[in-house]
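>>> Dropping the sequence and predicted coords here.
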Amino acid sequence: MIGSRPNNGWAIWLTFALGLLLSVAPMPAFMEIGRPLWLALFISYWTLYLPHRVGMGSAWLLGVAADVLYGTLLGQNALVLTLVAFLILLLQQRLRMFPMWQQSLVLLVVLGLSQLVQLWLNVLSGSPPPPTLPFLLPVLVSALLWPWMFVALRSLRLRLQVN
């Protein structure tokens, strides 16, 4: 693999576009509170398994796109997704060795920290703070979704030989 040309980078950006679409797709009201953190999950996977292709710069660009899409304070989601990418890069060597359930637990902590930073930024920007416990529910849903996300993205990566 060393010295080979990058292959099928479009698949990475296609999954990021899918993450942006899933993050704004309409859901029933009772499910809206537990919407998974799709962008953070996609960034986590690609940063974990292709750190030479996806990193903090990609996370920042995706975060700015999310800011524009959501109409939030410019740079808010960029900061949060960059934090997720940084933490995953920091733990990358260990995370790849962990079994799936431990990866989910680490991701629970990383995404929990990112949601708390998001909550802090919301309060600093003048938005009324939402209740903290329901604000953290997407973190739990995302951590439970991680094994399925991992299997789907891994099969995509291997089938398309993304490197």
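Great, that's in hand. Numbering: from 1, shown residues only.

>>> From now on I want contacts and neighbour counts done on CA atoms only, so please keep to that.
OK.

>>> does M56 really touch I88, like I thought?
No: shown here, M56 and I88 do not form a contact pair, counting by Cα atoms under 8 Å, at 9.8 Å.

>>> What residues does L108 make contact with?
Residues near L108 by Cα atoms under 8 Å, 6 or more residues apart in numbering: 139-140, 142-143.

>>> Find the residue at the geometric middle of the chain.
Centroid-nearest residue in the chain, with Cα atoms, centre = their mean: A40, separated by 1.0 Å.

>>> ok, structure two:
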Amino acid sequence: MNNRAAHNRWIIWLLLLVGILLQIMPWSSTIYMIKPNWLLLILVYWTLALPNCIGIAMAFFIGIVLDLFSGTVLGGHAFALSIIAYLSLFKFQLIRNLAIWQQLLIIILLSICYDLLLFFIEILINHSITMIPMLFLSSIVNGILWPWVFLLMRQIRRHFWIY
């Protein structure tokens, strides 16, 4: 790895910060159910692209930052993002070699898993169930957006020589 690639790792942190900002951005109640999970998409891309640099600890830290910014239960997003990072790291070579439409299906499944984890954490903490059937609509939106996020992140990675 050359020095230029090592010095450009700050781009990853910047993109994760943009993902957090897009995640906490206020949306209207009608659009909120289909709001894509930008941070999840960006984090999954970087765990697949650079599994030695972006891992479970990074996902946990980013989740804590998201919990602090969004005002949710501390550790909820951190736990869920850590599990998603583990699942994507577990078979990262297989996922990287799949076609983009197959990756789209994996992203939908990871997104559903993330939403279910947050749902179960809410049940454990609040002892209340607020299940909305449209909860998984954002997972489909995440899957639809994956090819564009993947291509954009890959273009950024190649442009800044992040390896």
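Arrived safely, thanks for sending. The model shown is predicted, which means the values in this text are computed figures rather than measured ones.

>>> on that earlier part again, ignoring the adjacent residues along the chain, who's closest to the residue nearest to the centre of structure 1?
Closest residue in space to A40 of structure 1, ignoring its immediate chain neighbours: L81 at 6.2 Å, by Cα to Cα, 6 or more residues apart in numbering.

>>> Show me which positions of the host helix or strand of that neighbour end up buried.
Assigned by DSSP states H and E, L81 of structure 1 belongs to helix 76-95. Using 16 or more other Cα atoms under 10 Å as the test for burial, helix 76-95 of structure 1 gives 76-89, 92, 95.

>>> what does stretch 137-149 of structure 2 give?
Quick answer for stretch 137-149 of structure 2 (16+ other Cα under 10 Å): 138-146, 149.

>>> related to what we said a few turns ago, aligned against structure 2, show me the partner of the residue nearest to A40 of structure 1.
Counting by TM-score structural alignment, L81 of structure 1 lines up with L81 in structure 2.

>>> For that match, give its distance to N3 of structure 2.
30 Å (Cα to Cα, to the nearest Å).

>>> with the contacts of L108 of structure 1 in mind, which one is nearest to P129 of structure 1?
V139 (17.2 Å; Cα to Cα).

>>> L37 is in contact with the closest one, correct?
Yes: contact status for V139 of structure 1 versus L37: in contact at 7.0 Å, counting by Cα under 8 Å.

>>> Among the contacts of L108 of structure 1, name the ones in helices.
139-140, 142-143 (DSSP state H).

>>> just curious, which of these is nearest to L48 of structure 1?
For these, the nearest to L48 of structure 1 is A143 (15.0 Å; Cα to Cα).

>>> Please verify my assumption that the closest one contacts M100.
No: using Cα under 8 Å, A143 of structure 1 is not in contact with M100, being 10.4 Å away.

>>> Does the equivalent of M31 of structure 1 over in structure 2 lie in a helix or a strand, and which?
Using TM-score structural alignment, the equivalent of M31 of structure 1 in structure 2 is I31. Per DSSP H and E, I31 of structure 2 falls inside helix 29-32.

>>> Understood, closing this out.
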